[in-house]
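Student: make a model of this:
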Amino acid sequence: MLHCGTASESTFPAAGGSPCDTVYRGLCGKPCATDTECADGLYCGLDDKCSADCAPEQPCLSGLMCTNRGRCGGDLTGPGFPDAGDDDGGIVTDAVCADTDVALTKVQPKVLFLLDQSSSMRHYRFPTGDSNNCNPDCRWTVLKDVLIGPAANPGGLLKQLEGEAEIGVKMYSATDGNPNDNDNSFLPEPTDKVCPRFNGKAFDGLTFELNAFPTVDAMLRPASVDDDTPTGPAIRTVVGLADDGGVGDPKGFAALASKAPKVLVLVTDGEPGLCGDNFASEPGRAAVINAVQQTYTHDIRTFVIAIGDTSAQAERHFNAVANAGKGLDPVTGDAGAIRPNTPQQLVDALKHIVLDARTCTFDLNGQVQAGMEKLGTVTLNGAPVPFDAPGAPDEGWRLVTPSRIELVGSACETLKSSPDAQLTARFPCGAISPNVPK
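Tutor: As a prediction, this is how the structure comes out:
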């Protein structure tokens, strides 16, 4: 939860750019200590430079008065606000505009769960052994119970993670059409005869929601398993990869415009096949690694949750995919697949991936003026956060763009470890231009 103040915002000229670029070109920016050291129509800003927010030819927004020192607002005189013309030589303050409590919008990661929907998820126990046709603890049941809970109330992990990330879920599979191989589809007809398919249907795009539990619960709770495991083709499809690794499908993950981190979580219990060759094979394994490597070039990290095959060959494959998912060499990298052996370990692994993907980045409802970012005041849970100046150690807060701040160092760690963290940002009058609705 983010706590944002509601103090009145400063106002600035409605059009025509800054007066410093027009009416007062060449006069702004000069060093000063008081208003009287600036040219007529300008005031001495908090950065100790002459400036102006308005001019007779460039009025303030909201009908506020432009004072004779180029501030938007009314003149205040009296104790604490000496008038420029008093006999005591008081310093001009001619207008006082309120500091701005800036609204903060957290940049949420997008996390796509890609779930193996093959028949082995029903035929084998979690993590190993024959499940006696999913009675009682096959991999499919355990995975669903972890994600959505045995019942919608209280629900599972996805309900706990609401508000932490924008989440999407896809189940992938294929069918070989062989009625005699003992791995027939359990999906209700009609299904789409395509490979890969997603809960029995052709790929129709992705949906991400910050509060995704109701949508995922309605889809996943009644879902059963299909036949086979075309992991490589499934990754290429959901990411929307072209043959050369570029963007081939505007509905895919790679084409999805996002300011936030994008993460793909692959949950699978066996080695992969290909469309048209559904048995595990070296080409099938290579196709997965290639797809994940190309996915990484689109700034999408891939994590592997391996909940089945424990053979040495499978272990090497899953580790290679995990390495590729983080941009490492598939053979020599040290990322490693995640192998939970209990339902709680599966919960912990998935939860860690999602929470670690969260950012410490926030969008502001305004534009901080160049060179004035250090004048901002940021607090986290009531404690001040220091400004992280360029070249300084990564500690405190920094301005990433004129409308985005980022917490770094211990401040970021505190934010991630605080379920109800309260972050505020305030900038003095003249340091930030509020966004104006069009």
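
Student: please count neighbours and contacts with C-alpha atoms only from this point.
Tutor: Noted.

Student: where exactly do the helices run in the stretch 51-200 of the chain?
Tutor: Along the stretch 51-200 of the chain, counting by DSSP state H, counting those that start in this stretch, helices occupy 120-123, 139-148, 157-160.

Student: elements contacting the second one?
Tutor: Packed against helix 139-148, as judged by 3 or more C-alpha pairs under 8 Å, 6 or more residues apart in numbering; DSSP states H and E, are the following elements: helix 120-123, helix 157-160, helix 213-220, helix 343-357.

Student: hmm, 7 Å instead?
Tutor: helix 120-123, helix 157-160, helix 343-357 (3 or more C-alpha pairs under 7 Å, 6 or more residues apart in numbering; DSSP states H and E).

Student: span of stretch 368-386 from start to end?
Tutor: One end of stretch 368-386 sits 17 Å from the other (C-alpha to C-alpha, to the nearest Å).

Student: picking that back up, can I get the helices and strands packed on helix 139-148 in a markdown table with mean neighbour count?
Tutor: Listed next are these as a markdown table, based on neighbours: other C-alpha atoms under 10 Å:
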| stretch | mean neighbour count |
| --- | --- |
| helix 120-123 | 25 |
| helix 157-160 | 20 |
| helix 343-357 | 16 |
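
Student: make CSV from these and add distance to Lys262 to it.
Tutor: Putting the helices and strands packed on helix 139-148 into CSV (distance: least, C-alpha to C-alpha, whole Å) gives the following:
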stretch, distance to Lys262
helix 120-123, 26
helix 157-160, 17
helix 343-357, 8
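
Student: want to put them side by side, so please do this one too:
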Amino acid sequence: MGLLTGLALVVVGAMVGCGSDKDDGAANGDGAGGNTILDPNDGGEGAGPTKKRECNPQPGCNDLQVEFESVVPTVMILVDRSSSMFDTPFGNSPNRWQPLKEALIGENGVLRELHGAVRFGFATYTHQQVNGAAACPLMDVIDIATATDSFDSIVNLYDEVSVDPATTGSNPLTYKGETPTGAAIRAVLPVLEADQAPGPKFLLLVTDGEPDTCAEPDPQCGQDEAIAAVQEAFAKNIRTFVIGVGEIGRDHLQDLANAGAGQPVQRRTPQADCDPPTLGSYEPSGGDARYYRPENPADLRDDIGRIVGGVRSCEFKLSEEVDLEKADKGTVLLDCEGLPYDDANGWRMTSPTDLELVGDACTTIKTTIRPDLYITFPCESYVVVR
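Tutor: The predicted model follows:
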């Protein structure tokens, strides 16, 4: 599956000269014909956009450039660091931790490819009985950051915590890493809530076992608490996606997925030794939100890419107002192919400053590696303030 590693935000058509009767269609700058797609990611830190390639759309007035930007989503990745992640095989790997690490930050990892196109936070969670309930959950968190070094910070933390908690003390039973999923979700929600950046917020939970609680690490009776925490996140406009690696039950994955999507969660008979659920909200039957349960490392990476790539927005904010009655005169190119206006697989204006790609065009934005997008309007389409 192709992953979107960064959208080439392209400089669009212009305003200077729009008050003039003369428009000879010449390109700005060096006088070359056509319009050049510009990539603000080229040229190093602090550099302006640099030329990427020629698409030669019909020229607009090009003296003052009007920019656009995409709506950037924020994703907090929450990783289970229980001991079973380190001591249980997964596919052809001796454990579950390393394939997940490679899928996220390896050479072809999703975070490496999408860093800059998605704002990432990162956290791991576990609990050790030796520390007592008051110290639960044991969290390591990289805050959601806009700095260019946030990826490096995530890599450094991932390396630091890549140790089975059971090996950190003399008694593997009391030092064993547990799975307090509900408590961990509640711990990261304030981080997401405090972030003031525009755009939607998401939580991606990756876990390999049934959850327990801080008060009772064994048996695994934390399902109700975890579901309630995910429902709390949704009530705060934070959607949760869930990936299960290992033996985590499909019923619980379905319940978490439903809670994360705001769908009904089925009331189930608690497993032996567990009390009836009292924290979450339940219905006689549940929804059908998608959950992910990959069987091998390759599928794990694809599922993460599918989730994170899928939250990319197809909405773009223009820096100048467009007259909606003349919006059809605009030109939108995706990878140098013209998109139809007001078409199910093209583009539309949802306000004078908001442009949206829909259908196949939106799918391309979400699934293509570095798609090039060019937006321009002729002078007559702009709302000119005098």
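
Student: list the TM-score for the superposed pair.
Tutor: Here the TM-score for the pair of chains, by TM-score structural alignment, normalised by the length of the second structure, is 0.71; 313 aligned residues with a C-alpha RMSD of 3.3 Å.

Student: about what we covered before: looking at the helices and strands packed on helix 139-148 of the first structure, spot the one closest to Val107 of the first structure.
Tutor: Closest of those to Val107 of the first structure is helix 343-357, at 10.8 Å (criterion: C-alpha to C-alpha).

Student: where does the closest one end up in the second structure?
Tutor: Using TM-score structural alignment, helix 343-357 of the first structure lines up with residues 297-311 of the second structure.

Student: from the chain's centre, how far out does the matching stretch sit?
Tutor: Chain-centre distance of stretch 297-311 of the second structure: 10 Å, with C-alpha atoms, centre = their mean, to the nearest Å.

Student: which of the helices of the stretch 51-200 of the first structure sits closest to Cys97 of the first structure?
Tutor: Closest to Cys97 of the first structure of these is helix 157-160 (C-alpha to C-alpha; 42.6 Å).

Student: how about the strands in the stretch 101-250 of the second structure?
Tutor: Taking DSSP state E, counting those that start in this stretch as the test, the strands found in the stretch 101-250 of the second structure are 119-126, 138-142, 201-207, 238-244.

Student: closest one to Lys52 of the second structure among these?
Tutor: So among those, strand 119-126 is nearest, using C-alpha to C-alpha, at 24.1 Å.

Student: superposed on the first structure, what's the mean shift for that closest one?
Tutor: Taken against the first structure, strand 119-126 of the second structure registers an average deviation of 1.3 Å after superposition, with mean C-alpha distance after the TM-score superposition for the first structure.

Student: could you give the angle of that strand to strand 201-207?
Tutor: 30 degrees (axes from the mean of the first three to the mean of the last three C-alpha atoms, to 10 degrees).

Student: other SSEs contacting strand 119-126 of the second structure?
Tutor: Against strand 119-126 of the second structure (3+ C-alpha pairs under 7 Å, 6+ apart) you get strand 74-80, strand 138-142.

Student: quick one, which of these is nearest to Leu204 of the second structure?
Tutor: strand 74-80 (4.8 Å).

Student: against the first structure, where does that closest one fall?
Tutor: Going by TM-score structural alignment: strand 74-80 of the second structure matches residues 110-116.

Student: that stretch against the second structure, how far on average?
Tutor: For stretch 110-116 of the first structure, the mean deviation from the second structure after alignment is 0.9 Å (mean C-alpha distance after the TM-score superposition for the first structure).

Student: how distant is that stretch from the center of its chain?
Tutor: Distance of stretch 110-116 of the first structure from its chain centroid, counting by C-alpha atoms, centre = their mean, is 15 Å.

Student: ok, now stretch 331-348 of the second structure?
Tutor: Worked out by C-alpha atoms, centre = their mean, stretch 331-348 of the second structure lies 24 Å from the chain centre.

Student: mind listing what the equivalent of Tyr158 of the second structure over in the first structure touches?
Tutor: Under the alignment (TM-score structural alignment), Tyr158 of the second structure pairs with Leu220 of the first structure. By C-alpha atoms under 7 Å, 6 or more residues apart in numbering, Leu220 of the first structure lies in contact with nothing.

Student: now Leu220 of the first structure: how far from Asp75 of the first structure?
Tutor: On the measure of C-alpha to C-alpha, Leu220 of the first structure and Asp75 of the first structure end up 63 Å apart.

Student: next, count neighbours for the equivalent of Gly168 of the first structure over in the second structure.
Tutor: Alignment note (TM-score structural alignment): Gly168 of the first structure maps to Gly121 of the second structure. By other C-alpha atoms under 10 Å, 23 other residues sit near Gly121 of the second structure.

Student: check whether Gly121 of the second structure really touches Val79, as I assumed.
Tutor: No. Assessed by C-alpha atoms under 7 Å, Gly121 of the second structure is found out of contact with Val79, at 11.2 Å.

Student: would a markdown table of the strands of the stretch 101-250 of the second structure with distance to Phe316 of the second structure be doable?
Tutor: Below are those laid out as a markdown table (distance: least, C-alpha to C-alpha, whole Å):
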| stretch | distance to Phe316 of the second structure |
| --- | --- |
| strand 119-126 | 17 |
| strand 138-142 | 28 |
| strand 201-207 | 17 |
| strand 238-244 | 21 |
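
Student: need the helices and strands packed on strand 119-126 of the second structure in JSON lines (columns: mean neighbour count and distance to Arg96 of the second structure).
Tutor: Shown next, in JSON lines, are those (neighbours: other C-alpha atoms under 10 Å; distance: least, C-alpha to C-alpha, whole Å):
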{"stretch": "strand 74-80", "mean neighbour count": "24", "distance to Arg96 of the second structure": "10"}
{"stretch": "strand 138-142", "mean neighbour count": "19", "distance to Arg96 of the second structure": "19"}
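
Student: those: which one's closest to Ala228 of the second structure?
Tutor: Closest to Ala228 of the second structure of those, according to C-alpha to C-alpha: strand 74-80, at 16.4 Å.

Student: helices or strands up against the closest one?
Tutor: Using 3+ C-alpha pairs under 7 Å, 6+ apart: strand 74-80 of the second structure touches strand 119-126, strand 201-207.

Student: ok, back up a step: which of the strands of the stretch 101-250 of the second structure sits closest to Val230 of the second structure?
Tutor: From the strands of the stretch 101-250 of the second structure, taking C-alpha to C-alpha, the stretch that ends up closest is strand 238-244, at 6.7 Å.
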